[in-house]
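*Asks:* let's see this in three dimensions:
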Amino acid sequence: MSGKLRLYKEKLEGYNRFYSIVKTIKMVTLAKFRQAQGRTRTRDYTLRYTEKAFSAMGTKEANNADDANSKTMLIPVMTNRGSCGALNSNIIKTVDNVLQSDTILLPLGKRGIESLSKLYGSNFKGGIINDMK
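*Replies:* Now for the predicted structure:
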């Protein structure tokens, strides 16, 4: 009789271990889900902010494209992440090919502000850094 009791205790301990593993997996999944929800809320906020910023520009009177005083603005979006040096350097090459004397640069990203302000100081008018995490 004690052999059967030991067998049942071992099975019960196995089930308890399995349940604790499943519980841990559920907690990790819930944490990942909450992070994804936070990123979605941040993205929605950023999209609303961007839409508001660009719609405010559209409400002003549009200048004639043939006007001698009209200027072009380039907004290169560069990344601050690691291992993205190739992407940033390709963006700089494209800016170099497109840039004219009457072009204004307004880069997005910390690395873009640092590099483009040094390379094109006369065309550089500021930048935007998004430090939302």
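*Asks:* hey, let's count contacts and neighbours off CA atoms from now on
*Replies:* Fine.
*Asks:* which SSE is immediately downstream of the host helix or strand of Ile25?
*Replies:* Using DSSP states H and E, Ile25 falls within helix 2-59. Scanning forward in sequence from helix 2-59 by DSSP H and E, the next helix or strand is strand 72-74.
*Asks:* here's the other one to compare against:
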Amino acid sequence: MDELIASVELQKALFTLLTGDIPVYEIVPAKANFPYFTIKNMSRVNDNTKTEKRTEHGIYIHTWSKGNSSLESKKMNNFVQNKLATDFKVTGFDVAFVEMEMEAMQEEQKSEETIFHGTIEFRITLNKK
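*Replies:* Next up, the predicted model:
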């Protein structure tokens, strides 16, 4: 089973792209410190043609920060959008963005600090090389 699986390669690429000073989780540890990213709700639809083997993927990247201002979360959202738009590559596939948008920014009051939660939704098509 050495064929590249689009959803697996996509997930690897997302973690590689976002990993740096801010941790990236699929499942958040109980004692995780803020800020962090989560990658959730990856959906896949086969979109093959007679000449191309391709899949369309829907992904949500969540940004989480804590403090007295939404500035950090807004910077995280901007970072994700810029990285996806300029540096995103998936091993074994050509990447075509269908749609990318900042979907929501929510605030949740927890004790004395506020948790800021941003959601970026995007859809891409991966064409097997």
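*Asks:* next, the TM-score between them, please.
*Replies:* Once the chains are laid over each other, their TM-score by TM-score structural alignment, normalised by the length of structure 2 reads 0.27; 71 aligned residues with a Cα RMSD of 5.8 Å.
*Asks:* in contact with Lys74 of structure 2, which residues?
*Replies:* Contact analysis of Lys74 of structure 2 by Cα atoms under 8 Å, 6 or more residues apart in numbering lists Gly118.
*Asks:* let's see 10 Å
*Replies:* Thr63, Trp64, Ser65, Met105, Phe116, His117, Gly118 (Cα atoms under 10 Å, 6 or more residues apart in numbering).
*Asks:* under a three-state scheme, what state does it occupy?
*Replies:* helix (DSSP: H, G, I helix; E, B strand; the rest coil).
*Asks:* any idea how far it lies from Ile39 of structure 2?
*Replies:* As judged by Cα to Cα, to the nearest Å, Lys74 of structure 2 and Ile39 of structure 2 stand 17 Å apart.
*Asks:* do Tyr25 of structure 2 as well
*Replies:* Taking Cα to Cα, one finds Tyr25 of structure 2 at 7 Å from Ile39 of structure 2.
*Asks:* just want to know which of these two has more residues nearby.
*Replies:* Ranked by neighbour count (other Cα atoms under 10 Å), Tyr25 of structure 2 and Ile39 place Ile39 first, with 19 against 16.
*Asks:* what's the closest non-adjacent residue to the more buried one?
*Replies:* Among residues not flanking Ile39 of structure 2 along the chain, Ile61 sits closest, at 4.7 Å (Cα to Cα, 6 or more residues apart in numbering).
*Asks:* helices of structure 2, start to end?
*Replies:* With helices called from DSSP state H, structure 2 shows them at 6-18, 71-87.
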